[in-house]
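Colleague: Below is the sequence, then the predicted model.
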Amino acid sequence: MEPMSLDPAIASRLKRNDAGLVPAVVQERSTGAVLMMAWMDDEALARTLATRRATYWSRSRRQYWVKGETSGHTQHVRQVRLDCDGDTILLVVDQTGGACHTGDHTCFDADLLLPDDTEETR
């Protein structure tokens, strides 16, 4: 894929880490559930904005990956938001299949560290 450039007005608002990355939190549109967190650089964000296909930077593979390209567990991006500090991106998506690399629907269902204090304890 040809390199894509991020709109300079958006790029100027991003606060990147030392590796040039910004965390991206992914939320499911239909349920409001937080599905996963990944990393984006300017090009990953530009690709996502242009295609509505969630595109991330894989730190371990050191390459771009489009969510679901090999697994079929796709994310159709409905909204992209930047937080007030410019240091976190929120993607609101329609998720098909599991969002987690384990195949689970969300990456945040494995370890409950602090239960809701309104729930009964057993």
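Modeller: Cool, the structure landed. Residues are numbered from 1 along each chain as shown.
Colleague: all contacts plus neighbour counts: C-alpha atoms, from now on.
Modeller: OK.
Colleague: Could you say which helix or strand holds M37?
Modeller: Mapping M37 onto the secondary structure by DSSP states H and E places it in strand 34-40.
Colleague: Report the buried residues of that strand.
Modeller: For strand 34-40, a neighbour-count test (16 or more other Cα atoms under 10 Å) marks 34-40 as buried.
Colleague: Please name every helix or strand in contact with that strand.
Modeller: strand 22-28, strand 55-58 (3 or more Cα pairs under 8 Å, 6 or more residues apart in numbering; DSSP states H and E).
Colleague: contacts for the following helix or strand past that strand?
Modeller: Following strand 34-40 in sequence order, the next helix or strand is helix 42-51 (DSSP H and E). Here helix 42-51 makes contact (Cα atoms under 8 Å, 6 or more residues apart in numbering) with 3-7, 11, 21, 53-57, 64, 77, 80.
Colleague: Below is structure B, check it against A:
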Amino acid sequence: MSAPWLDEIRWTDDGLVPVIAQQAETGKILMFAWMNRESLALTVAEGYAVYWSRSRGKLWRKGEESGHRQKVLGLFLDCDEDVIVLKIEQEGGIACHTGRESCFYRSLIDGQWQSIEPVLKDPEAIYRKS
């Protein structure tokens, strides 16, 4: 993918950049993921978040199984040119594979990680079995 704006990003040694997905309307952080050059270029071209799955070693179109796609409303690069924030509209209101609005649903309370967000939909009902 040859695009001058892609060359301005400081990619990790393995060709990735960290990405934070933020709900545009509320500012709430919904999730963190990685992108490579191809997934970032596809995100811009398609208008929906496409990530790089390190565990699967392949492109991952957010919501391809669940239907919970992320429409990209804005894309921002930090001052060090090594982190991207996507301002998104979360389709279906669920970003996390646990069925919650956000992947950041645990808070450190009294020295323990405690869940502070409800499960909005049972993951068994969201994901098809392979």
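Modeller: All right, it came through fine. What you see is a predicted model, and the numbers here were worked out from it, not measured in a lab.
Colleague: one step back: which one, of the helices and strands packed on strand 34-40 of structure 1, ends up nearest to D94 of structure 1?
Modeller: Closest approach to D94 of structure 1 among these (Cα to Cα): strand 22-28, 5.9 Å.
Colleague: so that closest one aligns onto which residues of structure 2?
Modeller: Taken onto structure 2 by TM-score structural alignment, strand 22-28 of structure 1 occupies residues 17-23 there.
Colleague: With structure 1 overlaid, how far apart is the matching stretch on average?
Modeller: Averaged over the aligned pairs, stretch 17-23 of structure 2 sits 0.3 Å from structure 1 after superposition, using mean Cα distance after the TM-score superposition for structure 1.
Colleague: Which parts of structure 1 are helices?
Modeller: For structure 1, the helices defined by DSSP state H cover 8-11, 42-51.
Colleague: helices and strands around the first one, which ones?
Modeller: Pointing back at helix 8-11 of structure 1 there. Against helix 8-11 of structure 1 (3+ Cα pairs under 8 Å, 6+ apart) you get no helix or strand.
Colleague: For that helix, buried residues please.
Modeller: Buried residues in helix 8-11 of structure 1, counted by 16+ other Cα under 10 Å: A11.
Colleague: which outside residues touch it?
Modeller: D42.
Colleague: centre of the chain versus that helix, how much separation?
Modeller: How far helix 8-11 of structure 1 lies from its chain's middle: 19 Å, per Cα atoms, centre = their mean, to the nearest Å.
Colleague: before we move on, what about stretch 101-111 of structure 1?
Modeller: 14 Å.
Colleague: Counterpart of V77 of structure 1 over in structure 2?
Modeller: By TM-score structural alignment, V77 of structure 1 lines up with V72 in structure 2.
Colleague: and Q79 of structure 1, how many neighbours?
Modeller: 14 (other Cα atoms under 10 Å).
Colleague: So for it, what's the nearest residue that isn't a sequence neighbour?
Modeller: With sequence-adjacent residues excluded and distances taken as Cα to Cα, 6 or more residues apart in numbering, Q79 of structure 1 is closest to V92, at 5.0 Å.
Colleague: what's the matching residue for R13 of structure 1 over in structure 2?
Modeller: Checking TM-score structural alignment: R13 of structure 1 goes with E8.
Colleague: Which position in structure 2 pairs with L45 of structure 1?
Modeller: Alignment note: L45 of structure 1 maps to L40 in structure 2; criterion TM-score structural alignment.
Colleague: follow-up on the earlier one: just the buried residues of the contacts of helix 42-51 of structure 1.
Modeller: Among the contacts of helix 42-51 of structure 1, those scoring as buried are 6, 11, 21, 53-57, 64, 77, 80 (criterion: 16+ other Cα under 10 Å).
Colleague: Out of these, which is nearest to D104 of structure 1?
Modeller: Of those, the one sitting nearest to D104 of structure 1 (Cα to Cα) turns out to be A54, at 17.7 Å.
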